[in-house]
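A.B. asks: Using only what follows, build the 3D model:
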Amino acid sequence: MENMRRRFVLNLIAYAALRDVPAIQLCRLAGIDLPALQGTGDYIINNQQLNNLWREASTLADDTMFGLHFGESLQLSALGIVGEIIRTSKTVGEAVEQAAALSHLLTDLFRVIVERKESHFIIRFLPLTERTDMFVFRQTIELFMVFVVHELDGLLLRKVKPEAVQLPYRVEQEAEYTRVFRCNIEKSTDDYALVFDNRYWSESLLSANYEIQRTLLQKVAAHNSTEGDSLREKIHQYLLTNAYLGIRSLSEIAANFNVSPRTLQRKLKEEGINYQDVADEVRKSLAIHYLEEGGYAVKTISYMLGYNELSAFTRAFKRWTGKTPVSYQKN
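C.D. replies: Predicted coordinates for the structure are as follows:
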């Protein structure tokens, strides 16, 4: 469990850094030894340090929905955790059941069970401990609920929409919860649950595409730019880390960074660039990486980069490099 917790904490710190939170300051306030955490030894994060980390990250980022937004950004990081499940499961149902059985490796705050009904299946998050710190509990459980929704995207390589999301409290910024979860939030008596249509249950996993996702992981690791100070660099890293189902829109990025689209564009303009330029930088970088490293079909690469038509990808790539994707790949 400590290994998984260490990985989780590192991901949280990296995401906070993208949100302009200084990693050194965050760890100092949380009582965490950052060099020891990043080292090769068995540095243990206790519950109090983890609770402190949640609180300080949310405060420094000025975001009461920090857990919600962190969960939205965990898509690629999740591949490292569920990679074995992807390789050993044939269907979404099998993967969901295996993931639920392993949930204790990630948290001791709740357990996950899966219930199959006639028309839908429900993933329930059942609290295990007394919730003495409701703020931290809520941040954590919302993170994992969002994480599940977005990880299903990775299993099927398309955006999955729940039928319902049930929480035992009313959310203040309902529009943002609806955007992240892709459906309306239902207030329940005491349930934390995700409800999905049964049509997803028996769908075959696109495990053949796991290799192209691994290629993306390698690209992200090589980039390693979370320490960049500029907003341009932070957005570039975020787009890169969440790029296996296309490039996020300006409004989606702004919402995750907890600012308005106009504010985000203004800050980028101050750095001499606009959002579309950053997005194209990421698309170009990934397109070249996929063509050089993977031997993947050009049509697959086009889809992974979010292009609806192969012709649109071909025109863009020729504008970037002077060559078509096919000719570039052959050379």
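
A.B. asks: going forward, measure contacts between C-alpha atoms and count neighbours the same way
C.D. replies: Noted.

A.B. asks: check contacts around Ala61.
C.D. replies: Shown in contact with Ala61 (CA atoms under 8 Å, 6 or more residues apart in numbering): Ala16, Arg19, Asp20, Val21.

A.B. asks: make it 7 Å
C.D. replies: Arg19, Val21 (CA atoms under 7 Å, 6 or more residues apart in numbering).

A.B. asks: try the one 3 residues further on
C.D. replies: In this structure, Thr64 makes contact with Ser58, judged by CA under 7 Å, 6+ apart.

A.B. asks: Make sure it is indeed in a helix.
C.D. replies: No. If the criterion is DSSP: H, G, I helix; E, B strand; the rest coil, then Thr64 is coil and not within a helix.

A.B. asks: Would you agree Val146 is in contact with Gly71?
C.D. replies: Yes. Assessed by CA atoms under 7 Å, Val146 is found in contact with Gly71 at 5.2 Å.

A.B. asks: and Tyr328, how many neighbours?
C.D. replies: 15 (other CA atoms under 10 Å).

A.B. asks: Pull up the gap between it and Val282, please.
C.D. replies: In this view, Tyr328 and Val282 are 18 Å apart by CA to CA, to the nearest Å.

A.B. asks: Could you list the residues in contact with stretch 282-289?
C.D. replies: So stretch 282-289 is in contact with His236, Leu239, Leu240, Ile301, Leu305, Trp320, going by CA under 7 Å, 6+ apart.

A.B. asks: and the gap between Ser302 and Ile288?
C.D. replies: Using CA to CA, Ser302 is found at 11 Å from Ile288.

A.B. asks: swap in Leu34?
C.D. replies: Leu34 is 34 Å from Ile288, where distance means CA to CA.

A.B. asks: To compare against the first, here's the next sequence to fold:
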Amino acid sequence: MTPLGTASVAALRQYVRCAEAKAIAVADLLCQAGLSEDILETDDGRIDGEQFQTFLHLLAERSSNPILGLETGDFVQPGSYSVLGYISMSCATLGEAVTRIAPYEKLVGDMGTTRLRMTGDEVTLVWHCNYADPLVRPHLVDNVFASWVNYARWLGDVEQAAPLCVKLQRTSPGPELELEYQKRWNCPVTFSAEEDSLSLSKALLSSRLRQPDPMLRKTLEAHALYQLAELETGTDLTAKVRRAIHQQLASGITRQDMIAEDLGMTSRTLQRRLSQEGTSYQKLLDEVRQKMAEGYLRDSEMSIPDIALRLGYSETTSFHRKFKAATGKTPGEYRKNKVGSV
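C.D. replies: As a prediction, the model looks like this:
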């Protein structure tokens, strides 16, 4: 499985809102990242971390904006943090909300981890980014800190509240664009720093929040713990195999033995365990291929032979036959109908 884990659809939506505001064609980016637009309609959906990183890379390329990550922070909403956002809303103080980040941030995604450090009258949140793509990483870190600041101001109804300082490992985007950080954060910002961190005054952490609800917070935290247990035990083999197939097909290969090896088992064991879950490798392959095929036909200009090749078919005729069996239409007819209905 990918070392980047997964990301919540809630996190993806924040970037989508920003892209749409800048008139960037989101459907095209999703398609190129191997994602269906339908995923945006799910409330608790998750996507492969590699796909999320690819989407962010494509978005950064398309925007050509050195401070894209900073600007995406303007689009944060409580739902951007999944259930963690609602837990923080029900906390009594900003300090209470801050201490909930590290235990539950995995629910937002595996993009990075937070560590709290206390020194005198300061509390520092150090964020370690797990994404290595040199184009994506600085935007992701900027997004995390910009989102934290905007969301904390909204939570505490303190529009002028500011960190003591922010340190970023990224290089400076230039003197003019540095002013954008100052304008949003109203604090010193250091570039080319040794760590990515944001420091707050302990006094600020005592700020009362808008709508504290201790009983609701306990209920939400119980739900969050259940979701974390599901993520960490990883018993849903079908979902894991489906994600692995999706990732392979994005590279034009279909290798059951490689997926089995990544999951620490033989192909025979994989087949047996999938059978116990009421499915098979071939069935999952067919389902993922079909969804990806529909996405390529609907949202890209790839030729049908190229789509067949990308999806691991040795012959275009095999692709035609499978697709028509699933939809009652040939790939060409499907594309024509979808384009005509837009």
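
A.B. asks: coming back round to it: can you tell me which of the contacts of stretch 282-289 of structure 1 comes closest to Ser188 of structure 1?
C.D. replies: The closest of these to Ser188 of structure 1 turns out to be Leu239 (CA to CA; 34.4 Å).

A.B. asks: helix or strand for that closest one, which one?
C.D. replies: Using DSSP states H and E, Leu239 of structure 1 sits in helix 231-241.

A.B. asks: The next helix or strand after that helix packs against which elements?
C.D. replies: The element immediately downstream of helix 231-241 of structure 1 (helix or strand, assigned by DSSP H and E) is helix 250-256. Contacts defined by 3 or more CA pairs under 7 Å, 6 or more residues apart in numbering; DSSP states H and E place helix 250-256 of structure 1 against helix 261-270.

A.B. asks: who touches the helix it packs on?
C.D. replies: Contacts for helix 261-270 of structure 1 (CA under 7 Å, 6+ apart): Leu231, Arg232, Leu250, Ser251, Ala254, Asn274, Tyr275.

A.B. asks: Skipping adjacent residues, who's closest to the first one in space?
C.D. replies: Spelled out, it's Leu231 of structure 1. Closest residue to Leu231 of structure 1 apart from its sequence neighbours, by CA to CA, 6 or more residues apart in numbering: Leu268 at 6.7 Å.

A.B. asks: do the fourth one as well
C.D. replies: Spatial nearest neighbour of Ser251 of structure 1, excluding adjacent residues (CA to CA, 6+ apart): Pro261 at 5.5 Å.

A.B. asks: ok, now the third one?
C.D. replies: Excluding the flanking residues, the one nearest Leu250 of structure 1 by CA to CA, 6+ apart is Pro261, at 6.3 Å.

A.B. asks: buried residues in the particular helix or strand that has Thr317 of structure 2 in it?
C.D. replies: Thr317 of structure 2 is part of helix 316-327, with elements assigned from DSSP H and E. By neighbour count with 16 or more other CA atoms under 10 Å, helix 316-327 of structure 2 contains the buried residues Phe319, His320, Lys322, Phe323.

A.B. asks: Stretch 36-45 of structure 1 now?
C.D. replies: Neighbour-count burial for stretch 36-45 of structure 1, counted by 16+ other CA under 10 Å, picks out Leu37, Tyr43, Ile45.

A.B. asks: For structure 1, which segments are assigned as strands?
C.D. replies: 110-116, 120-127, 164-167, 185-187, 193-197 (DSSP state E).

A.B. asks: Give the equivalent position in structure 1 for Ile67 of structure 2.
C.D. replies: Under the alignment by TM-score structural alignment, Ile67 of structure 2 pairs with Met65 in structure 1.

A.B. asks: neighbours of its match, just the number please.
C.D. replies: 19.

A.B. asks: In structure 1, which residues correspond to the helix holding Thr317 of structure 2?
C.D. replies: The aligned range for helix 316-327 of structure 2 is empty, by TM-score structural alignment.

A.B. asks: buried sites along the very next helix or strand once past that helix?
C.D. replies: Once helix 316-327 of structure 2 ends, the next helix or strand along the chain (criterion: DSSP H and E) is helix 331-340. Across helix 331-340 of structure 2, burial judged by 16+ other CA under 10 Å covers Pro331, Tyr334, Arg335.

A.B. asks: Dump those residues into CSV; add distance to Tyr151 of structure 2 as well.
C.D. replies: Shown next, in CSV, are the buried residues of helix 331-340 of structure 2 (distance: CA to CA, whole Å):
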residue, distance to Tyr151 of structure 2
Pro331, 45
Tyr334, 43
Arg335, 42
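
A.B. asks: Return the member of these nearest to Pro163 of structure 2.
C.D. replies: Distances from Pro163 of structure 2 to the buried residues of helix 331-340 of structure 2, taken by CA to CA, are shortest for Arg335, at 51.2 Å.

A.B. asks: quick one: buried residues of the strand or helix carrying Arg243 of structure 2?
C.D. replies: Taking DSSP H and E as the definition, Arg243 of structure 2 sits inside helix 237-249. Neighbour-count burial for helix 237-249 of structure 2 flags Thr238, Lys240, Val241, Arg242, Arg243, Ala244, Ile245, His246, Gln247, Gln248, Leu249 (criterion: 16+ other CA under 10 Å).

A.B. asks: same question, stretch 114-133 of structure 1
C.D. replies: Neighbour-count burial for stretch 114-133 of structure 1 flags Val114, His120, Phe121, Ile122, Ile123, Arg124, Phe125, Leu126, Pro127 (criterion: 16+ other CA under 10 Å).

A.B. asks: And it, end to end?
C.D. replies: 26 Å.

A.B. asks: what sits up against it?
C.D. replies: The contact list for stretch 114-133 of structure 1, computed with CA under 7 Å, 6+ apart, reads 97, 109-113, 137, 192-198.

A.B. asks: Put together TSV for the contacts of helix 261-270 of structure 1, with distance to Leu29 of structure 1 and neighbour count on each row.
C.D. replies: Converted to TSV, those look like this (distance: CA to CA, whole Å; neighbours: other CA atoms under 10 Å):
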residue	distance to Leu29 of structure 1	neighbour count
Leu231	24	17
Arg232	27	20
Leu250	32	16
Ser251	31	14
Ala254	27	18
Asn274	34	16
Tyr275	33	20
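
A.B. asks: List just the nearest of the residues you listed to Lys219 of structure 1.
C.D. replies: If you rank these by distance to Lys219 of structure 1 using CA to CA, Arg232 comes first, at 17.9 Å.

A.B. asks: ok, that closest one - contacts?
C.D. replies: With CA under 7 Å, 6+ apart, Arg232 of structure 1 has these contacts: Leu268, Val278.

A.B. asks: how about it, what's its match in structure 2?
C.D. replies: With the correspondence set by TM-score structural alignment, Arg232 of structure 1 falls in a gap relative to structure 2.
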